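Engineer: Have a look; sequence and predicted model below, questions after that.
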Amino acid sequence: MTAHDSTTVLGDTASQASARAKTAGKADDMAMLRTAAEVTRDIGTARPDIYWPDMLISAAVGYAALAGAILIDNAVLAIASGIVSVLALYRALLFIHELTHIHRNALPGFRLVWNLIVGIPLLTPSLMYENVHTLHHARTRYGTAEDPEYLPLALMKPWSLPLFILVALLAPLAFLIRSAILVPLGVVIPPLRKLVWEKFSALSINPDFRRRPAEGEFARQVFWQELGASIWAIALIASVFAFGWRPLAIALVVLSGVAVLNQLRTLVAHLWENEGEPMSVTAQYLDSVNVPPPSPLAVLWAPVGLRYHALHHLLPSLPYHSLAEAHRRLNERLGATSTYAEANHPGLFVLVARIARSTMVRGSDRRAPKRAEAA
């Protein structure tokens, strides 16, 4: 490394550290928060005429394309069908995010039907996200060690990013083993049941997160969802004896594609620059990401409103179909130089490059935060 390169790296480190400190310590922009609440009062109701067709059509296309990937003999067409299946099932699966935020009486029957046709068949029932994701939105938990969905990825070592993506490849197999073997064994082995619930029953990325026991109505939902997922997982394994390994193997490959795509989206959902301190709502917003139009591919890798993830952190209960209109109104009211505009980013690859640069700079700094080093 030349003297010039060394100076550049040191400058980048100081600049990024200064930017992180500025964001983490940022007080709430009350004008932005008030405006966000005001301009969205008339679009806060979840519309069943949008939710139901979107979810059902996405699932139908996904399963039809998966059948094509399994049954078509032509390799090119089978691969193309598999890609369509990944994208459609990914969209259907991401309605799990909406289930954690919409009012329980907003869409009668939607949670049950989603679990029956998407959550359980994909071995990701809503119990894996409900009462977990809401902790990520808790005012005093976001970005701290108690946040199940946060790691300071931008402050970790460079090899952490590819590992973060690649581990998702094994998620479908892990879910299959969990539901087919570990959950049934847990019925007769209480310590195993406790371990599976605490460590392997949440869509979290924080390895230190432990789930608390389910209670009340949620505990009853967990019982039926676990029962359904276990029966389905055992049936999938048994199907090998009737149909051979090929159908199950192809299905697992497609689901691995869904998991990797979701992990890539997760990687750019935030800037991941908080070192564990509690943050204001505005600071949480600025550590989150909007990828608004005209970014052409965001509708595929961040569907169901997730291209407006920063806006979602401002208004968690706003239904996904209202986020684009809310974004338009806020841009119009607040302008391009506002705090609101600071969370808008141009696209996936720019965000990945930003986080990768940060890890490379941070990797040369031996004073990395303890939480990041431990990870």
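Structural biologist: That came through fine. Worth saying up front: this structure is predicted, and the values here are computed from it rather than measured.
Engineer: CA only for contacts and neighbour counts going forward, please
Structural biologist: OK.
Engineer: Surely residue 148 and residue 204 touch.
Structural biologist: Yes: contact status for residue 148 versus residue 204: in contact at 5.1 Å, counting by CA atoms under 8 Å.
Engineer: Report the central residue of the chain.
Structural biologist: Nearest to the centroid of the C-alpha atoms of the chain, with distances taken as CA atoms, centre = their mean, sits residue 266, at 4.8 Å.
Engineer: how close does that residue get to residue 203?
Structural biologist: Between residue 266 and residue 203 the distance is 11 Å, computed by CA to CA, to the nearest Å.
Engineer: same check, this time on residue 90
Structural biologist: 15 Å.
Engineer: quick one, which of those two is more surrounded?
Structural biologist: More neighbours sit around residue 90 than around the other of residue 90 and residue 203, counting by other CA atoms under 10 Å; the figures are 26 against 17.
Engineer: Put this next to the first one:
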Amino acid sequence: MTQTLSLSDYLSKDEIKAFTARSDVMGWLAIITAWSGVALIFWAMALASQGPLWVAIPGVVLGSILLAGRQLALSIIVHDAAHGTLFKTRALNYRLTDWLCARPLWNDLAKYRVYHLVHHTRTGTEDDPDLILRAGYPTTRASLTRKFLRDLSGIVGLKYILGRILMDAGVLKWTVTGEVVWLPRDKTGKFEHIKQFLKNSAPMVLSNLILFSVLALSGHGWLYLCWVIAHLTFFMLFMRIRSMAEHGDCERSLDMFKNTRSMRAGWLVRALVAPIGVNYHMEHHLLASCPYFRLKKLHNLLRARNAVPEAVSYGEVIKMMSRLNPQGQV
């Protein structure tokens, strides 16, 4: 039987300590950069909307695509905060990030943290809560195209929102994958579910109301609709690409050198599907306490020591995930 290697076989204790040092400054930088990007995109969309249709329509569409990329950045920031690596300060990780980054995306950092840490301990097994995200790969090019079109049509996004409503109402088990798990019915009745929904959804409603109010006061309240549409369409597409790149068609085992992969990402890919260093996903699983801004350095060091394979591009990942022929064969 081949012995499974661990990160300590390649890094010393002092190196691991250095890689896991956190920074409040870098945490603030991630949040400020993400929201500054959102503000800049909104400004550009408002400016484009004042021009002729041949400028306004492409401008709004392009802006919505870029907005989805910033929404994914906020989502990855939530992910890092759930690991306690975004800030050194506990309250900044779990309170501030929840309100500034999770709630505007209809997420709950505390629930996500409990859920996501199970993924890290059970990656690649039947107990992995994210297993549904890697299922079905590789597939055919036609099948992957249909998945992408369902994302862009808003079908997946609307199902996601419906699921969130039912989760907040205590009808479905909380998850981030869209998996439907009905909770046992009790005798409290529908009024208790309404009460739970109002309580659980209140932070999301408040944070989005603030965002809408800021846009409305600027004279461009219609931009909030672009925020919603971007989340229901392009964000879902980017999340799919990210998920299948990280674990799709990887070995079903607990070996983190084999159940996860890392990807190369140029500036455009980082803006859309790989923000905040999330493309170095194998390194993240190997050392989940490593902050986002040290993942690239960790990857380069592990590559130099022949510990991890060369990162692939997202284009190569899409080809790998759609390599089956119509008969379901490679």
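Structural biologist: That came in fine, so what should we check first? Since this is a predicted model, take the numbers as computed values, not measurements.
Engineer: TM-score for this pair?
Structural biologist: After superposition, the two chains reach a TM-score (TM-score structural alignment, normalised by the length of structure 2) of 0.74; 302 aligned residues with a CA RMSD of 3.9 Å.
Engineer: hmm, back to that, overlap in contacts of residue 148 and residue 204 of structure 1?
Structural biologist: With contacts taken as CA atoms under 8 Å, 6 or more residues apart in numbering, the residues that reach both residue 148 of structure 1 and residue 204 are residue 132.
Engineer: burial count for residue 301 of structure 2?
Structural biologist: Residues contacting residue 301 of structure 2 under the criterion other CA under 10 Å number 15.
Engineer: and it, what pairs with it in structure 1?
Structural biologist: If you follow residue 301 of structure 2 across to structure 1 using TM-score structural alignment, you land on residue 329.
Engineer: In three-state terms, label its match for me.
Structural biologist: When classified by DSSP: H, G, I helix; E, B strand; the rest coil, residue 329 of structure 1 comes out as helix.
Engineer: mind listing what the closest residue to it other than its chain neighbours touches?
Structural biologist: Using CA to CA, 6 or more residues apart in numbering and skipping residues adjacent in sequence, the residue nearest residue 329 of structure 1 is residue 39, 6.8 Å away. With contacts defined as CA under 8 Å, 6+ apart, residue 39 of structure 1 is in contact with 326, 329-330.
Engineer: And residue 39 of structure 1, how far from residue 326 of structure 1?
Structural biologist: Distance of residue 39 of structure 1 to residue 326 of structure 1, given as CA to CA: 7 Å.
Engineer: now residue 117 of structure 1
Structural biologist: 30 Å.
Engineer: Those two: who's more crowded?
Structural biologist: Per other CA under 10 Å, whichever of residue 117 of structure 1 and residue 326 has more neighbours is residue 326, with 22 against 18.
Engineer: pretty sure residue 161 of structure 1 contacts residue 356?
Structural biologist: Yes: the criterion here is CA under 8 Å, and residue 161 of structure 1 meets it with residue 356 at 7.4 Å.
Engineer: So which of these two has more stuff around it?
Structural biologist: Each of residue 161 of structure 1 and residue 356 had its neighbours counted (other CA under 10 Å), and the higher figure belongs to residue 356 (22 against 18).
Engineer: Let me know the secondary structure of that one.
Structural biologist: Of the three states, residue 356 of structure 1 takes helix under three-state DSSP.
Engineer: my guess is residue 179 of structure 1 meets residue 235, correct?
Structural biologist: No: counting by CA under 8 Å, residue 179 of structure 1 does not reach residue 235; the two are 10.9 Å apart.
Engineer: The two - which one has more neighbours?
Structural biologist: Neighbours per residue (other CA under 10 Å) separate residue 179 of structure 1 from residue 235, with residue 179 holding more: 25 against 12.
Engineer: How many neighbouring residues does the residue nearest to that one when sequence neighbours are not counted have?
Structural biologist: Closest residue to residue 179 of structure 1 apart from its sequence neighbours, by CA to CA, 6+ apart: residue 230 at 4.6 Å. A count of nearby residues for residue 230 of structure 1, using other CA under 10 Å, gives 23.
Engineer: what helix or strand does residue 230 of structure 1 sit in?
Structural biologist: Under the assignment given by DSSP states H and E, the secondary-structure element containing residue 230 of structure 1 is helix 216-243.
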